[in-house]
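S.K.: missing the sequence, but the structure's below:
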């Protein structure tokens, strides 16, 4: 049984679903409520995370398994860094919200590397809350194409359809101690934020 990290909230979804937008909106809601909160993201801005981003932007070429290992190494540091790590912050009473976590690796890297192999690389603690922004692949790709920076390596319809199926498989088998908040990603940004904030208030986090 994987350890559950209390007060740890993870935002998940396909590329283009709006995970970063909602992570920032939630952090703002906590700040406005006077609740100590730390907002973060994966891949991180550490040297490991920046290397992952270089691969995603197709600036560095490597194998799918090497990329999965890089994600895992970045996550290990993100969680367990003795000063800035997620676990250190949680133990000090801070709520942590992360834009992506192990579920992204399981959903994305499993397409090329197989679920069992990626799962073995990601035997990390689970968050208490998962916010899943459930958005159709076509809508995500339209949003990505409306940006100026082009598509990253995973942002293809056939690939993202497999990722979406993987998310469904992962979330169908969560421990009872993990709360999944699923929200329609085609709602407005404000409606999505309002729904999530309401659910977190029900659990006395806000």
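M.R.: Here it is on my side, so go on. The model shown is predicted, which means the values in this text are computed figures rather than measured ones.

S.K.: contacts and neighbour counts: CA atoms only from here.
M.R.: OK.

S.K.: In this protein, what residue spans correspond to strands?
M.R.: In the chain, the strands defined using DSSP state E lie at 4-12, 37-41, 95-99, 126-134, 179-184.

S.K.: List the buried residues for the longest helix seen in the chain?
M.R.: Using DSSP state H, we find that the single longest helix of the chain is helix 64-80. For helix 64-80, burial by neighbour count (16 or more other Cα atoms under 10 Å) applies to 65, 67-72, 74-79.

S.K.: farthest pair in these?
M.R.: 65 and 79 (21.0 Å; Cα to Cα).

S.K.: What sits closest to residue 184 if chain neighbours are left out?
M.R.: Using Cα to Cα, 6 or more residues apart in numbering and skipping the chain neighbours, the partner closest in space to residue 184 is residue 134 (5.1 Å).

S.K.: One more to weigh against that first structure:
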């Protein structure tokens, strides 16, 4: 556990991995363990991030990687100050769809932006709080592309298979570097089996909340 009484959990993975599908289930499982849960997302989360989200994902807008990063970190600083830290201080669980790992995977791996400069920007924005537990929904980019084919793609969903292969490799590298934080979920399996992995991951990685009184 951290110095707060709450817990910061994130869901990560490429587009089509199923994060938005399983997030409500994961929130229910955390609640069943005795915690109050707040859900959030990035881009978004705080008032500024939500205002920037439509800009960031606009399929008709062209942004270079530096502009993407500046938008992301402006929203993330606001998200951290106004949502994440207050939620943790109140003893709740903050469950977030994407955080810093997505930036490293997409802008670092996918776009090839130097990781050292992303780290520098994160420090400048004072993003000092990182997740306690990250569920990585691991899915082959080819299968992910099939899943999102039927919906109107946003700006990131329009990226190439090669972009998502690089992003996927960056997620895998992060998971290898921080095995104590990451919990890999095979997202290619049927939904009940994906949910079973999430449920097991909670019990494996955060035993301190098992049996917690409401």
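M.R.: Cool, got the structure. Everything numeric here is computed off the predicted structure, so don't read it as measured data.

S.K.: And the longest helix of the first structure against the second structure, how far off on average?
M.R.: Compared with the second structure after fitting, helix 64-80 of the first structure deviates on average by 0.9 Å (mean Cα distance after the TM-score superposition for the first structure).

S.K.: Residue most distant from the centroid, the first structure?
M.R.: Using Cα atoms, centre = their mean, the residue of the first structure lying farthest from its centre is residue 34. It sits 24.2 Å away.

S.K.: Next one: that one from residue 94 of the first structure, what distance?
M.R.: 12 Å (Cα to Cα, to the nearest Å).

S.K.: rewinding a little: OK, contacts around the residue mapped onto the residue nearest to residue 184 of the first structure from the second structure?
M.R.: For residue 134 of the first structure, the aligned residue in the second structure is residue 138 (criterion: TM-score structural alignment). By Cα atoms under 8 Å, 6 or more residues apart in numbering, the contact set of residue 138 of the second structure is 13, 14, 17, 168, 184, 185, 186, 187, 188.

S.K.: ok, now with 7 Å
M.R.: Listed by Cα atoms under 7 Å, 6 or more residues apart in numbering, the contact set of residue 138 of the second structure reads 13, 17, 184, 185, 186, 187.

S.K.: returning to that earlier point: now the strands of the first structure in a markdown table, with distance to residue 56 of the first structure?
M.R.: Shown next, in a markdown table, are these (distance: least, Cα to Cα, whole Å):
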| stretch | distance to residue 56 of the first structure |
| --- | --- |
| strand 4-12 | 18 |
| strand 37-41 | 15 |
| strand 95-99 | 16 |
| strand 126-134 | 21 |
| strand 179-184 | 26 |
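
S.K.: winner for burial among those strands?
M.R.: Of all those, strand 95-99 has the most neighbours on average by mean count of other Cα atoms under 10 Å, namely a mean of 23.
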